[in-house]
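> Here is the input, now give the coordinates:
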Amino acid sequence: MMRKVVVFVDVKSDELCSVIQQQVAKSVAEAEIVFLEGSFACTLNRRGRWMVDSVGTFACFITEKTLDHADVVYAVYYMRLPVLSLTEGRRARVSILETPSSLGVADGGSTIEGRAEAVRRFFAFEPTKSAVIVFEGGDGVGKATQTAYMVKRLGSEGHRVGTIDFPSDIHRYGDLIREILSGKKGGIRDLDPKLFSLLYSLNRFDCLNELRYWMKRGTKVVLDRYYTANYGHQASKLSEDERVDFIRHLELVEVGWFQLPPSDAVIYLDLPPPVALTAMKGDNKREALDIHETANVSYKEDVRRTYMWCCRNMPGWFHVGCCTDEGVRHSREETHELAYGKIKHCISKA
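Next up, the predicted model:
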């Protein structure tokens, strides 16, 4: 639940400032407008980063600067805050950077009236139904490929689409997670699943502003792994009688405490571990295999059994087999059609 809006503002026009204040007041009961004092980074550091990291707070930045300016680059690429650039004439390729053009303003924001309209539309959140669609599965099953196929399919159908690949290297603890996965901190059985799962959770929590903005925009969010990945890869390291309680705990942490948007559909891409390993070894795009990818077959079978349990017992989980009973792998297109058929119910524009 969004309880507070914090808007960082860097505009010269008193009229625009007035429009911003009016629109913010309409969006939520508790709001704070922070006018820049120097650069965006200096203002944020002066006021305290906790302003944008707090659970229940939606933070954004409205400016007359463009993506060529350091303030906008810092807000979008480092802080990952939604930004409205009132003078950016191009349609931004970054999903959290809005412009008058991306918001459908007729004059592209070339007039004060057009910029005021862009501000109104920025805060006039869409009535369309957002949805979180997640691809899960063991390593080498094609999650990245199927995520890309789904993003393209939904975009071609006219949906607003956002996507993230977890763990996210550009978000908090991303580098540490990659270092651990490289094996430098020990093998797969040496890592405490409760501690390791928390690192993944904090990495996703750093995306909260981004995810929350997409949800308010009626975005179809397609994710390569999500908090549900911890169910398979971390809960499977525990004994079977401990797994169910741990899965419930993982959901409580990320959806209950961190308030990440819950998944609407989780597609488990199922591929026998030996077939998946063969696919990974033949993938020239992979620089190296991580500790999950090189783990022994018994661990991978535990992961698979845990995911299968989720498909049988958890709402919104769907099993998609990626090969025939004889072990012949389906084509990417065939797998995509199977996955798309599972999520059609949750992508209505209405």
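> okay, CA-based contacts and neighbour counts for the rest of this
Fine.
> what about the helices in the stretch 51-200 of the chain?
Per DSSP state H, counting those that start in this stretch, the stretch 51-200 of the chain carries helices over the ranges 70-73, 112-123, 143-156, 174-181, 193-205.
> another one to check against the first:
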Amino acid sequence: MAFLLAIEGADGAGKATATAAVVAHLAAQGLSACALSFPRYTDTVGGWALGEYLAERLPRAVSPQAAATLYALDRFESRAHLVDMAARHDVVVFDRYIASNMAYQAAQVPDGEAEALMTWIARLETGQFALPVPDLSVYLDTPLAVARTLIAQKRRRSYTDDTYDAYEADLGLQARVRANYAAMADAAMLGEWMTVETVAHAALRPPEMIAAEIADAVIGRLEG
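Okay, the predicted model is just below:
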């Protein structure tokens, strides 16, 4: 079974860039690594439904619990693909994984209900849907103002032509998501975490530097 690395963070944190750079860095160190990005908008029923939801094209409101189930369904439908990738590589790098579902849905309920919802989602994904827990989750800590700029620079998405989807447009939600990620990392929910700062001295750190920091942590754990 491969080492499972989850790259996590709020929208605009640089997850896709970091994921690709980590895979390249690991390959340069002689490890077989691959990337798997969630949601899989064009590959699963859950992913398609999530695209419609985020583009605000669904005919009715979606509760946080229903949205959480769609995100979990996307991964459940992808489980065989995930297991196959893990059997053929040394490291599988996730661009978003289970913690993303927990952080975002818990950001949409009252504070007193957030922890219970995160626990429910974790049990749904790792219990009922039997998805593997990551060996290491990395929280990319990116200031909200910086993330907002990076979102606007994203390439066109398959599910919307808008600059911001429903989650990205809500600044309050994004702030709560960042707080949830920090809390999960502090509490070691879903296992071990490391936090990586993506900004230093008021400037974005080079992706290669961020990737090297993450890849070195993975290699250290594999060797240990």
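> want to throw the helices of the stretch 51-200 of the first structure into JSON lines with distance to residue 310 of the first structure?
JSON lines is the format used below for those (distance: least, CA to CA, whole Å):
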{"stretch": "helix 70-73", "distance to residue 310 of the first structure": "40"}
{"stretch": "helix 112-123", "distance to residue 310 of the first structure": "37"}
{"stretch": "helix 143-156", "distance to residue 310 of the first structure": "17"}
{"stretch": "helix 174-181", "distance to residue 310 of the first structure": "24"}
{"stretch": "helix 193-205", "distance to residue 310 of the first structure": "17"}
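> Save those helices as TSV, and put in mean neighbour count and distance to residue 304 of the first structure too.
As requested, those are exported to TSV (neighbours: other CA atoms under 10 Å; distance: least, CA to CA, whole Å):
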stretch	mean neighbour count	distance to residue 304 of the first structure
helix 70-73	19	41
helix 112-123	19	43
helix 143-156	17	15
helix 174-181	16	19
helix 193-205	19	17
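> Quick check: which of these is nearest to residue 294 of the first structure?
Residue 294 of the first structure lies closest to helix 174-181 among the helices of the stretch 51-200 of the first structure, at 10.4 Å (CA to CA).
> In the second structure, what stretch matches the closest one?
With TM-score structural alignment applied, helix 174-181 of the first structure matches the range 47-54 in the second structure.
> Aligned to residue 276 of the first structure, what sits in the second structure?
Under TM-score structural alignment, residue 276 of the first structure pairs with residue 147 in the second structure.
> Residue 138 of the first structure now?
Taking TM-score structural alignment, the alignment pairs residue 138 of the first structure with residue 10 from the second structure.
> From residue 11 of the second structure, how far out is the spatially most central residue of the second structure?
The residue lying closest to the centre of the second structure (CA atoms, centre = their mean) is residue 96, at 1.8 Å. Counting by CA to CA, to the nearest Å, the gap from residue 96 of the second structure to residue 11 of the second structure is 10 Å.
> and what of residue 44 of the second structure?
From residue 44 of the second structure over to residue 11 of the second structure the distance is 22 Å, taken as CA to CA.
> And residue 259 of the first structure? What does it align with in the second structure?
Using TM-score structural alignment, the equivalent of residue 259 of the first structure in the second structure is residue 130.
> For its match, give me its contacts.
residue 76 (CA atoms under 8 Å, 6 or more residues apart in numbering).
> And for residue 207 of the second structure?
Shown in contact with residue 207 of the second structure (CA under 8 Å, 6+ apart): 17, 18, 21.
> list the buried ones in the longest helix seen in the first structure?
The helix spanning the most residues in the first structure, taking DSSP state H as the definition, is helix 297-313. Across helix 297-313 of the first structure, burial judged by 16 or more other CA atoms under 10 Å covers 299, 300, 302, 303, 304, 306, 307, 308, 310, 311.
> Let me know the closest of the residues you listed to residue 267 of the first structure.
Nearest to residue 267 of the first structure, judged by CA to CA, of the buried residues of helix 297-313 of the first structure is residue 311 at 8.7 Å.
> Name the nearest residue to the aligned partner of that closest one in the second structure, sequence neighbours excluded.
Residue 311 of the first structure maps onto residue 185 of the second structure when the alignment is built from TM-score structural alignment. Spatial nearest neighbour of residue 185 of the second structure, excluding adjacent residues (CA to CA, 6 or more residues apart in numbering): residue 193 at 5.4 Å.
> what about the strands in the second structure?
Secondary structure of the second structure by DSSP state E: the strands cover 3-8, 33-37, 91-95, 136-141, 193-197, 199-200, 203-204.
> what would those strands look like in CSV with distance to residue 52 of the second structure?
Converted to CSV, the strands of the second structure look like this (distance: least, CA to CA, whole Å):
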stretch, distance to residue 52 of the second structure
strand 3-8, 23
strand 33-37, 18
strand 91-95, 20
strand 136-141, 27
strand 193-197, 31
strand 199-200, 33
strand 203-204, 32
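> Dump these into CSV; add mean neighbour count as well.
Formatted as CSV, those follow (neighbours: other CA atoms under 10 Å):
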stretch, mean neighbour count
strand 3-8, 24
strand 33-37, 20
strand 91-95, 25
strand 136-141, 23
strand 193-197, 17
strand 199-200, 12
strand 203-204, 11
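> quick revisit: indicate which one of the helices of the stretch 51-200 of the first structure is closest to residue 238 of the first structure.
Minimum separation from residue 238 of the first structure across these (CA to CA) falls at helix 193-205, 7.9 Å.
> corresponding residues in the second structure for the closest one?
Using TM-score structural alignment, helix 193-205 of the first structure pairs with 64-76 in the second structure.
> Report the mean deviation for that stretch after fitting onto the first structure.
Superposed on the first structure, stretch 64-76 of the second structure shows a mean distance to its aligned partners of 0.5 Å (mean CA distance after the TM-score superposition for the first structure).
> Outside of that stretch itself, which residues are in contact with it?
Applying CA under 8 Å, 6+ apart, the external contacts of stretch 64-76 of the second structure come out as 38-40, 44-47, 49-50, 98, 101-102, 105-106, 108-109, 117, 121, 124-125, 129-131.
> for stretch 24-32 of the first structure, which positions count as buried?
Counting neighbours by 16+ other CA under 10 Å, the buried set in stretch 24-32 of the first structure is 24, 31.
> try stretch 81-89 of the second structure
Buried residues in stretch 81-89 of the second structure (16+ other CA under 10 Å): 82, 85, 86.
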